[in-house]
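In: Got a sequence here, can you model it:
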Amino acid sequence: MAFSKFLDPKNNFAFKRIFGTEKNKDILIHFLNDILGFAGKDEIEEIEFLSTIMDAEIASKKQSIVDVFCTDSAGTQLIIEMVRPESLRSYCLKGEEFLQKETKRVLKLIKPDVLPSESTHQCESGNRLVPSDADNEPPLEKEDAQS
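Out: Reported below is the predicted structural model:
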């Protein structure tokens, strides 16, 4: 199995390392300006990273953790996340709640499915255990294998 020399930015860990660190702030600024089409006076020039742990506004709601949370030089809060396509349904159902928070821009980047939609794994159970040298010995019964 060959490993890539570079981390895949669609992986959550790699995404946070590339775009969510002070060291790579210039990469995030360039990425946001490109993907959002900002230029001239609209261009993001500076960002400040904020805590990615979002406390619930109401105690009965869940706390959430986002990939990257920052504020640009105009004071606009930006939430950037890499999400699985299946997760979009729950985000869309909660969309009204997101839209009411006027000071934030939410950018959801959709990563492709990495697993097939149908299971290709097969699991069987039985009473027989097969020793590692299965060609030379008959299979053991479960009771014999425990001794």
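In: From now on I want contacts and neighbour counts done on CA atoms only, so please keep to that.
Out: Fine.
In: Just the element for Glu86, please.
Out: Using DSSP states H and E, Glu86 sits within helix 85-93.
In: Check Leu109 too.
Out: Counting by DSSP H and E, Leu109 is found in strand 104-110.
In: Which other helices and strands does that strand contact?
Out: Here strand 104-110 touches strand 77-83, going by 3 or more C-alpha pairs under 8 Å, 6 or more residues apart in numbering; DSSP states H and E.
In: so what does the strand it packs on touch, helix or strand wise?
Out: Using 3+ C-alpha pairs under 8 Å, 6+ apart: strand 77-83 touches strand 68-72, strand 104-110.
In: Can you mark which positions in the shortest one are buried?
Out: Which is strand 68-72. For strand 68-72, a neighbour-count test (16 or more other C-alpha atoms under 10 Å) marks Val68, Phe69, Cys70, Thr71, Asp72 as buried.
In: Next, the angle from it to strand 77-83.
Out: Angle of strand 68-72 versus strand 77-83, following axes from the mean of the first three to the mean of the last three C-alpha atoms, to 10 degrees, is 150 degrees.
In: tilt between strand 68-72 and strand 104-110?
Out: Put simply, strand 68-72 runs at 140 degrees to strand 104-110, going by the same axes, to 10 degrees.
In: want to put them side by side, so please do this one too:
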Amino acid sequence: MTQEIKINGEKVATINPVTQGKAPDFTLPDLSGSSVTLSKLTKPVLLSIFPDINTSTCSLQTKHFNLEASEHQDIDFLSISNNTADEQRNWCAAEDIDMTILSDNGDFAKAYGLLINEGPLTGRLARSVFVIKNGEIIYSEIVNEITAEPNYSKALAAIK
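Out: So this is what the prediction gives:
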């Protein structure tokens, strides 16, 4: 299903994301360089996807899910952006954040249909949240307005 991506209410791109069914598998590096593979995780997974860790909304989203991760040991929280691992590490150090953040080289974005290919966000991931249980997408939110935060409570409720 095609989704519009907007900045301050103005359409800048369209994407065609995977929002239900079997979750495409992926392997991405974390901040230590270790590989994280979706299909090897045994707990429910919450994917928090954002375009740029160094922007205010992405920072708020990551901080919010970092707090939730500390309170929900029964869930694997993965934050994904296409920032470099160095950019992500520097942000985490500056914000005193300790969570699993993965750097996408474009493979994840393509597999999930989240790569923005037009406008000022070209090459970035669309802001979104997915909940995956037993390899199936049970919840997805593509945030149409790139400057808006996702619905945290709905995502967490979907896991329960």
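In: Now the TM-score, please.
Out: The TM-score (TM-score structural alignment, normalised by the length of the first structure) is 0.31; 77 aligned residues with a C-alpha RMSD of 4.9 Å.
In: one step back: buried residues, the strand holding Leu109 of the first structure. List them.
Out: Lys104, Arg105.
In: And the contacts of the helix or strand following it?
Out: The helix or strand immediately downstream of strand 104-110 of the first structure is strand 128-129, counting by DSSP H and E. Contact with strand 128-129 of the first structure is made by Pro139, Leu140, Glu141, Lys142, Ala145, as judged by C-alpha atoms under 8 Å, 6 or more residues apart in numbering.
In: In helices, which of those appear?
Out: Among those, the members falling in helices (DSSP state H) are Lys142, Ala145.
In: In this structure Pro29 of the second structure contacts Ser103, no?
Out: Yes - contact criterion C-alpha atoms under 8 Å: Pro29 of the second structure and Ser103 qualify, at 6.1 Å.
In: ok, the two, which is more surrounded?
Out: Ser103 (21 against 17; other C-alpha atoms under 10 Å).
In: Could you check the angle the strand holding Leu109 of the first structure makes with helix 85-93?
Out: Using the same axes, to 10 degrees: strand 104-110 of the first structure against helix 85-93 is 150 degrees.
In: which residues touch strand 104-110 of the first structure?
Out: Thr76, Gln77, Leu78, Ile79, Ile80, Glu81, Met82, Val83, Arg84, Pro85.
In: For burial, what's the neighbour tally of the second one?
Out: Other residues within reach of Gln77 of the first structure by the criterion other C-alpha under 10 Å amount to 19.
In: what comes up buried for the longest helix along the second structure?
Out: The helix spanning the most residues in the second structure, taking DSSP H as the definition, is helix 56-71. Using 16+ other C-alpha under 10 Å as the burial criterion, the residues of helix 56-71 of the second structure that qualify are Thr57, Cys58, Ser59, Gln61, Thr62, Lys63, Phe65, Asn66, Ala69.
In: Could you identify the helix or strand that succeeds it?
Out: Next along from helix 56-71 of the second structure, by DSSP H and E: strand 76-81.
In: Setting aside sequence neighbours, what's the nearest residue to Phe49 of the first structure?
Out: Cys70 (4.3 Å; C-alpha to C-alpha, 6 or more residues apart in numbering).
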